[in-house]
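*Asks:* Here is a sequence with its predicted model. Questions after.
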Amino acid sequence: MTIFHSTRSTTDSLTSKQAIRKGIADDGGLFVTDSLGERQIDIAQLTGRSYQEIALDVLSALLPDFTEDELTQCIHDAYGEQWADERITPLKPLGDDYVLELFNGPTSAFKDVALQILPRFMAHTTAQQENERVMILTATSGDTGKAALAGFADVPGTAITVFYPEGKVSEVQELQMTTQSGSNVQVCAVRGNFDDAQSAVKRIFGDTQFAQQLRSESNTVLSSANSINVGRLVPQVVYYFAAYAQLLEQQVINVGDEVEFCVPTGNFGNVLAGYYAKLLGLPVKHLIVASDKNNVLFDFLSTGTYNRQRPFFQTISPSMDILISSNLERMLYYMSDKDTRLIQMLMNDLNQWGAYEVPEAMMTKIQSLFGCGWADEDQVRDCIKECWDRNHYVIDPHTACGYFVMQQIPRDPLTPRVLLSTASPYKFPRVVNESLGLDTTGSDFDCMDELSKATGTKAPEALRDLEHAELRFNTVVDIDGMEDAVHQAAQRN
């Protein structure tokens, strides 16, 4: 049986269901399995298969203690009519390259791919005692929050509390969260940045006294919807295989041909899923990590030194404004040949000194697969305009980081390149309009209408309707007030 344990020790011995319910290991590490890659996906069988069929293959390999019936039901419920495209993640030509649209779900961001199915996974995990409830606790840099809220709203046996950095998400992103319906949801702005909120969430998970208090008072256990939760990460592996299947169908490649993926990412989960796909047998030649001005991942992948002791920039690509990239820890675990002691040491260094350095031989291995680059604000704006002028395709600021980086890296004409597009441009209409030279004098909703008129594209209804949605949450807390907010939410629900 596949066993999950922490990246920092092998003391845990959990099934995938237990790991999903728990979210994060007691020692602060992330759950991994040493059997990853033992079961390979047959890429010769991908052609002509639906997203749902590919998902069943991939998720069966990654979560083997879910039955086929359980996974089939989860997939059916997660990838249905709530998606604007029946292909779920359609692949489209973009000049000489391709773009994989990950934003056709209910909240118009790539997080929907995982957060439509995570609540379904959670429903199949077993409560340790009767009437036990799970409190989903999540910090968001912009998109995870709404996608998690939409997934978990009014799900029986669960409640959800989302923290986002005050003033550091787009107006549309904020409204998506603060107008969320559901009797089991709570949303709080935090005075600080995303890293502050995420670090506090991890501390709350590690507070055993607080965990005992929640269990005794309200029979509540904590879990996460961030990509630290293995159940959030593994559904993202599917769209790499779906992209490959579409390249096969369009006769761009033959079975076995290699593909490069360019991935805008801050927390590393989106690109880590591509690494998992490679371990499962997908012919991935390179994974190109695209950062914004908060280019901590670029510096790490260039030098082997990870240093979060640096200025934090608030940018026009807010979902990537991150200096502590949680999911990198999982990649380091596998690249170190599963050396838990090394990972524990590196994470202690990060915690104590704000930096760590990986061994040279390990770094050579990492750099053979992972490329990197970053874009500043002006380059992001220029690329939104260039992509429209050249391809008649509108991209959001995060995708634009990837578009810029992809143009900087020499292309092999024999290797197709796929840019992962992480969010609808309508989530950031003001920045997109500024970039395209359109009117930005009105509200974000006026900007949406202007963008729609100028480009012939259409704003997703759920975003456009936010203009008249009822505001439900306006709480702002300090970092040290977050635990109390969780406590109050648990008592209310």
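*Replies:* Great, that's in hand.
*Asks:* going forward, measure contacts between C-alpha atoms and count neighbours the same way
*Replies:* Noted.
*Asks:* which residues of the stretch 251-400 of the chain fall in helices?
*Replies:* According to DSSP state H, counting those that start in this stretch, the stretch 251-400 of the chain carries its helices in the segments 269-279, 296-303, 328-335, 340-353, 360-369, 377-391, 397-408.
*Asks:* Nearest to residue 458, out of the ones you listed?
*Replies:* Smallest distance to residue 458 across the helices of the stretch 251-400 of the chain (Cα to Cα): 15.1 Å, for helix 377-391.
*Asks:* contact partners of that closest one?
*Replies:* 94-95, 292-293, 315-316, 393-397, 400-401, 403-404, 431-432, 434-436 (Cα atoms under 8 Å, 6 or more residues apart in numbering).
*Asks:* Show me just the buried residues among the residues you listed.
*Replies:* Listed as buried from the contacts of helix 377-391 are 94, 292-293, 315-316, 393-397, 400-401, 403-404, 431-432, 435-436; burial here means 16 or more other Cα atoms under 10 Å.
*Asks:* Now residue 41: which helix or strand?
*Replies:* Using DSSP states H and E, residue 41 sits within no helix or strand.
*Asks:* Which residues are in contact with it?
*Replies:* 57-58, 61, 280-282.
*Asks:* for residue 197, same thing?
*Replies:* With Cα under 8 Å, 6+ apart, residue 197 has these contacts: 139, 163-165, 190, 479.
*Asks:* and the gap between residue 57 and residue 411?
*Replies:* 31 Å (Cα to Cα, to the nearest Å).
*Asks:* another one to put next to it:
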Amino acid sequence: MRYISTRGAAAAQDFKGVTLTGLASDGGLYVPENWPAFSREDIAALAGLSYVDTAVAVMRPFVSGVLDDQALKNLCEAAYGQFNHAAVTPLVQLDERHFLLELFHGPTLAFKDVALQLLGHLFEKFLSEEKGQDLTIVGATSGDTGSAAISAVAGRAGVQIVMLHPNGRVSEVQRRQMTTVLDKNVHNVAIDGSFDDAQAIVKAMFNDSDFRKRHRLGAVNSINWARLMAQIVYYFYAAVRLGAPDRKVAFSVPTGNFGDVFAGYAAKKMGLPVEKLIVATNINDILYRALSAGDYSVGNVTPTDAPSMDIQISSNFERLLFDLHGRDAASLAATMAQFEQSRAIQISDAMRQQAATIFSSKRIDPDEMAATMRWASDKAGQVIDPHTAIGLAAARETDLPKDVPVVTLATAHPAKFPDAVSRITGKNAPLPHRLADLYSREERYVELPASRQTIQAYIDAGFQL
């Protein structure tokens, strides 16, 4: 399998190359040169398999030429053996047609663990095969990516990790899951700005070729293809348990950065019978505006009870735009250059109609989110977090055929947002036992301005101020 950049100017790479590189040198994102094709028989053969064996079958074509089946299985067993549910990503039925796919049974209680635990092992394996400079991972988080990435690489040889988060704009649980990890290779930075500011700084660091080479930068954000590859697996795992390939399944995905839902798109392109992917946004609704009206323009970020979705620039949307441009990298590069200059592009009606064959979108306001949290608690016996509630609210508004089951991706454990859960539902959401002492652990992080130059100087100085 070879991977190409969405902007066309970077050299194609194999799976090891894109995993260690992250962002393409031309500023684009890596995508498979061709989508693997799964037949009905291939999908039917997944019935009854464990999560690990499903992962090997689904990811096999993406790692071909780099990892054999046994090596891939060993990595998956190491990544998912520490999850707190035997199914890894279990399905929970809410009513006659709605299901939750619980993605929060990993060590940091968020869906990011499913991909990042595997990515941490991939980094360690690939770096052990080389003798050279450490990999310096730089990332931005709106809440969950940071803790999941840190958990995946803390203490691992050959890796330093620098994680930026917007100061005061993540929940206390989210912050502490990052800042209480005291391993010497972990460096948390609270910036005076938004998540979009943090994400822009990370991208600018990758685009500084001298700095990038000096520190051998690597990525854990969903710009890294390996992350999205790992997320494709749970779409297959859930759909097969609900009757695929003989039954279509719809998925509702709470998303801000478009990574999780793009993994569903990849599953659809591979042959999974996905009826629809519902892109659920909160009031920071750039994806809703893009898919419903063609308006992909940056607005102001409004803080909400779903902070991981408080985003106005969805970096993974570029991967979809690449396909909507007919995989014409030159055309897409010109479009992205326009967006980076003006912070706005208009998506043509033809492209929107093409996207609408797979995607629909719903914008969920705070009242709808709260009502859905109460419905889940009172009617279905499930306490859910605000992000999951946004996905479920969109799912319950769907006008899909009634015989199509709708799976909402439950992206975080409610204990990560105890204040919102308690205020809205009147229920407590205690931390699992393994995190019961989180509030008493020592924290360590630095506060810096939202300045690329300042943060690069901090890294250049060996993580000293």
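*Replies:* Cool, got the structure. Every value quoted in this text rests on a predicted model; they were computed, and no experiment measured them.
*Asks:* Any idea what the TM-score comes out to?
*Replies:* Here the TM-score for the pair of chains, by TM-score structural alignment, normalised by the length of the second structure, is 0.95; 461 aligned residues with a Cα RMSD of 1.8 Å.
*Asks:* Thought residue 117 was touching residue 79 of the second structure, still the case?
*Replies:* Yes. Under the criterion of Cα atoms under 8 Å, residue 79 of the second structure makes contact with residue 117 at 5.1 Å.
*Asks:* Just tell me what residue 168 of the first structure corresponds to in the second structure.
*Replies:* Using TM-score structural alignment as the criterion, the counterpart of residue 168 of the first structure in the second structure is residue 169.
*Asks:* And the closest residue to that match other than its chain neighbours, how close does it get to residue 465 of the second structure?
*Replies:* Spatially, and ignoring its direct neighbours in sequence, residue 169 of the second structure is nearest to residue 307 (6.9 Å; Cα to Cα, 6 or more residues apart in numbering). Distance of residue 307 of the second structure to residue 465 of the second structure, computed by Cα to Cα: 28 Å.
*Asks:* The first structure: which residue goes with residue 451 of the second structure?
*Replies:* Using TM-score structural alignment as the criterion, residue 451 of the second structure maps onto residue 479 of the first structure.
*Asks:* So what's the residue count around that match?
*Replies:* The number of residues packed near residue 479 of the first structure is 20, by other Cα atoms under 10 Å.
*Asks:* my guess is it contacts residue 193, does it?
*Replies:* No. The pair residue 479 of the first structure / residue 193 is not scored as a contact, 9.7 Å apart, by Cα under 8 Å.
*Asks:* How about the contacts made by residue 221 of the first structure?
*Replies:* Per Cα under 8 Å, 6+ apart, neighbours of residue 221 of the first structure: 132-135, 211, 214-215.
*Asks:* can you give me how far whichever strand or helix holds residue 163 of the first structure is from the chain middle?
*Replies:* Assigned by DSSP H and E, residue 163 of the first structure belongs to strand 158-165. With Cα atoms, centre = their mean, to the nearest Å as the basis, strand 158-165 of the first structure stands 16 Å off its chain's centre.
*Asks:* what's next to that strand, contact-wise?
*Replies:* 133-142, 145, 149, 152-153, 184-194, 197, 486, 489-490, 493.
*Asks:* out of those, which are inside helices?
*Replies:* Counted as lying in helices by DSSP state H, out of these, are 145, 149, 152, 194, 197, 486, 489-490.
*Asks:* re earlier: tell me which of the contacts of residue 221 of the first structure are still there in the second structure?
*Replies:* Using both residues aligned by TM-score structural alignment, their matches' Cα atoms under 8 Å, the second structure keeps these contacts from the contacts of residue 221 of the first structure: 132-135, 211, 214.
*Asks:* Check those against residue 322 of the first structure and report the nearest one.
*Replies:* residue 135 (24.3 Å).
*Asks:* That closest one and residue 159 of the first structure, how far apart?
*Replies:* 5 Å.
*Asks:* shared neighbours of these two, anything?
*Replies:* Joint contacts of residue 135 of the first structure and residue 159 (Cα under 8 Å, 6+ apart) are residue 490.
*Asks:* Surely residue 318 of the first structure and residue 168 touch.
*Replies:* Yes. Assessed by Cα under 8 Å, residue 318 of the first structure is found in contact with residue 168 at 6.6 Å.
*Asks:* who touches both of those two?
*Replies:* residue 141.
*Asks:* tell me the contacts of residue 177 of the second structure?
*Replies:* Counted by Cα under 8 Å, 6+ apart, residue 177 of the second structure has contacts 108, 147, 438.
*Asks:* any idea how far it is from residue 433 of the second structure?
*Replies:* 14 Å.
*Asks:* re earlier: which of the contacts of residue 197 of the first structure show up in the second structure as well?
*Replies:* With both residues aligned by TM-score structural alignment, their matches' Cα under 8 Å as the criterion, those preserved in the second structure: 139, 163-165, 190.
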